[in-house]
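Asks: the sequence isn't on hand, but the structure is:
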C-alpha cells in the first residue's frame, strides 16, 4: 500500500496575491469567499450562470457572471482582474454545450483540451482545466487550502458512534465507492446489512439518498435495518476540486432514508456548514465519522 495523498492544511499566500473563485452551487463558494476575505484577501467571484445559488452572500464581493458556454473568455477575465490564484468551488450540474460555445481567441486555445477532458470524465476535466490555467500563469488551489477547517479529521465527530454492524457497512461502502470512483462514476455508496445496496451516479449524493429512501419505502430495505452513507475521494482524485463533501442537507436526507450515519474519508473530504451539520446530526441521532482509507499502489 502506498501513502494516500491528503488535502494540505493551509496555504502561504504572497502579500500581493489576488484570489478568484469560480462559484458553482452550494455553500462551498460562500465558505471559501469568507475564508479568503478573513485572511485579508477579498476575493473576486466568477458566478457560473445558472449554477451559483447563494447569490446574496456571494454578490457582496466583487463579482461577474459567466455562462458555461462563454468559458473561452475566462482567462482574459481573470487576467483583467489580475487574479493570481484560483479556486474552483461548488457544484456545476451540467456540461457546456459545445455547439453553443461562443468563439474567442482564448476558446480556440482551450477547445482541444475541453474536448479531450470531456471524453475522460469529470475528474479528467478538472485536471485538464487546472493544467490549462496554470500554463497561462494562474495557480489553481483547493478550497481546503483557503479554509483548512473544512477538511474532515479521523474519528467520530458526533455524539452517536458507529456500532459493530455499522463498521461492516462502512467497509463495504468504502470498497464500492472506491470501485466506482476508479471508473470516475461517483464518490458515494450506501451499504445496509454488510452489503452495498446503492451507488452514486450522475444524479449525485442527493439522488442516491432519494433512491435509498424509495427502496426503504417500498420494503426493499427492512424498516428497522440500519445503514451507512459512505463518501470518499476517487483514486487519483484531483484534490484541488470536487472533493467529496457533506452538509446539513446530506444529514437530513440520510435520516429520511433511514440510515444510521455517514462515513467520509478523513483528510480527503469536506464538511460544509460544520456547526449546523454536526448539530443536526446530533439532534437526529446520526453518527458522522472520518475514516482513513489508503489507496492501493499501482505496482
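Replies: Thanks, I have it. Here the structure is a predicted model, which means the values were calculated and not measured.

Asks: CA atoms for contacts and neighbours, from now on please.
Replies: Noted.

Asks: give the next helix or strand downstream of the host helix or strand of residue 119.
Replies: Secondary-structure element containing residue 119, defined by DSSP states H and E: helix 105-120. Downstream of helix 105-120, the first helix or strand assigned by DSSP H and E is helix 122-135.

Asks: who's in contact with that following helix?
Replies: Residues from elsewhere that reach helix 122-135 (Cα atoms under 8 Å, 6 or more residues apart in numbering): 75, 110, 113-114, 116-118, 139-140, 184, 237-238, 241-242.

Asks: quick one: the strands in the stretch 51-200 of the chain?
Replies: In the stretch 51-200 of the chain, the segments counted as strands under DSSP state E, counting those that start in this stretch are 62-66, 85-89, 139-141, 155-156, 188-192, 195-199.

Asks: deepest-packed of those strands, please.
Replies: strand 188-192 (a mean of 28; mean count of other Cα atoms under 10 Å).

Asks: picking up where we left off before, just flag the most distant two among the contacts of helix 122-135.
Replies: 75 and 184 (26.8 Å; Cα to Cα).

Asks: show me the contacts for the residue nearest to residue 185 when sequence neighbours are not counted.
Replies: Nearest residue to residue 185 in three dimensions, chain neighbours excluded: residue 201, at 6.0 Å (Cα to Cα, 6 or more residues apart in numbering). Contacts for residue 201 were tallied using Cα under 8 Å, 6+ apart; they are 185-186, 208.

Asks: generate TSV for those, with neighbour count as supplementary columns.
Replies: Below are the contacts of residue 201 laid out as TSV (neighbours: other Cα atoms under 10 Å):
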residue	neighbour count
185	20
186	26
208	22
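
Asks: turn those residues into JSON lines, including distance to residue 168.
Replies: Formatted as JSON lines, the contacts of residue 201 follow (distance: Cα to Cα, whole Å):
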{"residue": "185", "distance to residue 168": "23"}
{"residue": "186", "distance to residue 168": "21"}
{"residue": "208", "distance to residue 168": "20"}
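
Asks: now, of the contacts of helix 122-135, which are buried?
Replies: Among the contacts of helix 122-135, those scoring as buried are 75, 110, 113-114, 117-118, 139-140, 184, 237-238, 241-242 (criterion: 16 or more other Cα atoms under 10 Å).

Asks: kindly reformat these as a markdown table containing distance to residue 59.
Replies: Listed next are the buried ones among the contacts of helix 122-135 as a markdown table, based on distance: Cα to Cα, whole Å:
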| residue | distance to residue 59 |
| --- | --- |
| 75 | 21 |
| 110 | 28 |
| 113 | 31 |
| 114 | 28 |
| 117 | 30 |
| 118 | 30 |
| 139 | 23 |
| 140 | 22 |
| 184 | 33 |
| 237 | 30 |
| 238 | 28 |
| 241 | 22 |
| 242 | 23 |
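
Asks: what's the closest of those residues to residue 253?
Replies: Distances from residue 253 to these, taken by Cα to Cα, are shortest for residue 242, at 20.4 Å.

Asks: the closest one looks like it's in a strand, true?
Replies: No - counting by DSSP: H, G, I helix; E, B strand; the rest coil, residue 242 falls outside a strand, being coil.

Asks: try it against this one:
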C-alpha cells in the first residue's frame, strides 16, 4: 500500500497521469487508493484497491488509518455493479447512489462527496494539492485572432448551457457554428468527431475553429475539474483547429511544458481566458 507513515491524505485515484502528478507534489505522505478496474498510473506504488459494493468498509478503513482528507484524481467510468457483493451497510446507500447517478454525473459526484464527508473525511480539490497545474489568465503560446476570440466566446456560452443540463465541459466552434459538443463519450470522442466533420465550416479559408473547455457552472470544483494534456493538443490539431481556450482558473494542464511544446509544434494557440 502506497503510504508514508503519518499520512493524513488519501488519493482516490483513477486512470491517467494526474494521480502520479499529485503524488510527486506531496511531501508529507499519502495513501493511494484505486477503484478496482481503473488502475492508477503511479510508478512503484501498490495501491489499496476497493469496490463500490464495499464502500462502507473502505471508508471505515481510511478512518482507521488516520486519514482526514481525500482528493479525487484521474478518470473513471461508471463501474459495473455486482449486487451479490454488497455488504449490508453499503447496500443501504444503493438507493441514494442510484438516484444521484440517474440525475447526471454532477449529481453523482456530489453524492459521493457527501458520503465521504459523513465519515468526517474532508474532500479537497486536486488544484489545492498542486496549484501549479492551473494556469493563470493569459495566452500561453500562439496568438488568437479576433475571429478566434469570437469563436471562443460562442463556445463558452455553449459550454455554460451544456453544464446547466449536466452534459459536458467542452465544445468546438468554428466561424460561429458549433461543430461538436462534449457528452458522455468525453473530450477525445468530441475532438475526433470534429475532425471527421471539419469540412462543414462554411468558409474553407475562414477561421479554423476553437476548442473551449470549462467546468460546469454549478459543479463542485473539488472533483472532476477539467484537464488538458498533450493528447488533447494532438486531437485538436487533427481536427484542424486554430487553438484551445479554457476558463482561467477552471482547468488543469497536465504537464504544462509538454502541452505548450505540442501546441507550438502544431501551430495552435493556448489561451487561459478570463
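Replies: All right, it came through fine. Not measured: the values here are computed from a predicted model.

Asks: just to revisit the earlier point, which of the buried ones among the contacts of helix 122-135 of structure 1 sits closest to residue 288 of structure 1?
Replies: residue 242 (20.0 Å).

Asks: tell me the contacts of the closest one?
Replies: Residue 242 of structure 1 touches 89-91, 123, counting by Cα under 8 Å, 6+ apart.

Asks: again, 10 Å this time
Replies: By Cα atoms under 10 Å, 6 or more residues apart in numbering, residue 242 of structure 1 lies in contact with 88-92, 122-123, 126, 142-143, 187, 233-234, 269-270.

Asks: mind checking which of the strands of the stretch 51-200 of structure 1 is nearest residue 164 of structure 1?
Replies: Across these, closest to residue 164 of structure 1 is strand 188-192 (Cα to Cα), at 12.6 Å.

Asks: in a markdown table: the contacts of helix 122-135 of structure 1, plus distance to residue 158 of structure 1.
Replies: Compiled in a markdown table, the contacts of helix 122-135 of structure 1 are given as follows (distance: Cα to Cα, whole Å):
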| residue | distance to residue 158 of structure 1 |
| --- | --- |
| 75 | 43 |
| 110 | 45 |
| 113 | 43 |
| 114 | 42 |
| 116 | 43 |
| 117 | 39 |
| 118 | 39 |
| 139 | 36 |
| 140 | 33 |
| 184 | 30 |
| 237 | 27 |
| 238 | 28 |
| 241 | 26 |
| 242 | 24 |
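
Asks: okay, and stretch 146-162 of structure 2 goes to which residues in structure 1?
Replies: Using TM-score structural alignment, stretch 146-162 of structure 2 lines up with residues 164-180 of structure 1.

Asks: which one in structure 2 is aligned with residue 73 of structure 1?
Replies: With TM-score structural alignment as the criterion, residue 73 of structure 1 matches residue 57.

Asks: what comes up buried for the lengthiest helix in structure 1?
Replies: Counting by DSSP state H, the longest helix found in structure 1 is helix 164-182. Buried positions in helix 164-182 of structure 1, judged by neighbour count with 16+ other Cα under 10 Å: 166, 168-182.

Asks: do the same with stretch 44-63 of structure 2
Replies: 45, 47-56, 58-59, 62-63.

Asks: quick one: residue 191 of structure 2 is in a strand?
Replies: No - read with three-state DSSP, residue 191 of structure 2 is helix and lies in no strand.

Asks: hey, where'd the helices end up in structure 1?
Replies: 28-38, 55-58, 74-80, 105-120, 122-135, 143-146, 164-182, 204-217, 248-256, 274-284.

Asks: as TSV, those with distance to residue 22 of structure 1 would be great.
Replies: Output for the helices of structure 1, formatted as TSV (distance: least, Cα to Cα, whole Å):
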stretch	distance to residue 22 of structure 1
helix 28-38	8
helix 55-58	11
helix 74-80	10
helix 105-120	17
helix 122-135	12
helix 143-146	11
helix 164-182	24
helix 204-217	20
helix 248-256	22
helix 274-284	22
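
Asks: looking at the ones you listed, which is nearest to residue 45 of structure 1?
Replies: That would be helix 55-58 among these, by Cα to Cα, at 7.1 Å.

Asks: which strands or helices does that closest one pack on?
Replies: When contacts are defined as 3 or more Cα pairs under 10 Å, 6 or more residues apart in numbering; DSSP states H and E, helix 55-58 of structure 1 sits against helix 28-38, strand 44-48.

Asks: quick check, nearest of the contacts of residue 201 of structure 1 to residue 265 of structure 1?
Replies: Among the contacts of residue 201 of structure 1, and counting by Cα to Cα, the member closest to residue 265 of structure 1 is residue 186, at 14.1 Å.

Asks: surely that closest one meets residue 234?
Replies: Yes - with contact defined as Cα atoms under 10 Å, residue 186 of structure 1 reaches residue 234; the gap is 7.8 Å.

Asks: quick one: which of the buried residues of helix 164-182 of structure 1 is nearest residue 28 of structure 1?
Replies: Once Cα to Cα is applied, the member of those that ends up nearest residue 28 of structure 1 is residue 181, at 21.5 Å.

Asks: surely that closest one and residue 188 touch.
Replies: Yes - Residue 181 of structure 1 lies in contact with residue 188 (Cα under 10 Å); the separation is 8.2 Å.

Asks: okay, and the common contacts of these two?
Replies: Counting by Cα under 10 Å, 6+ apart, the shared contacts of residue 181 of structure 1 and residue 188 are 200, 232-234.

Asks: which ChimeraX command selects the buried ones in the residues you listed?
Replies: Paste this into ChimeraX to select the buried members of these, with burial taken from 16+ other Cα under 10 Å:
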select :200,232,233,234
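
Asks: looking at the shared contacts of residue 181 and residue 188 of structure 1, spot the one nearest residue 96 of structure 1.
Replies: Out of these, the member with the shortest distance to residue 96 of structure 1 (by Cα to Cα) is residue 200, at 22.0 Å.

Asks: and the corresponding residue of structure 1 for residue 219 of structure 2, what is it in contact with?
Replies: Per TM-score structural alignment, the equivalent position to residue 219 of structure 2 in structure 1 is residue 237. Residues in contact with residue 237 of structure 1 (Cα under 10 Å, 6+ apart) are 5-6, 123-124, 126-127, 181-182, 184, 243-244, 268.

Asks: top of those residues by number of neighbours, please.
Replies: Neighbour counts for the contacts of residue 237 of structure 1, by other Cα atoms under 10 Å, peak at residue 268, which reaches 28 neighbours.
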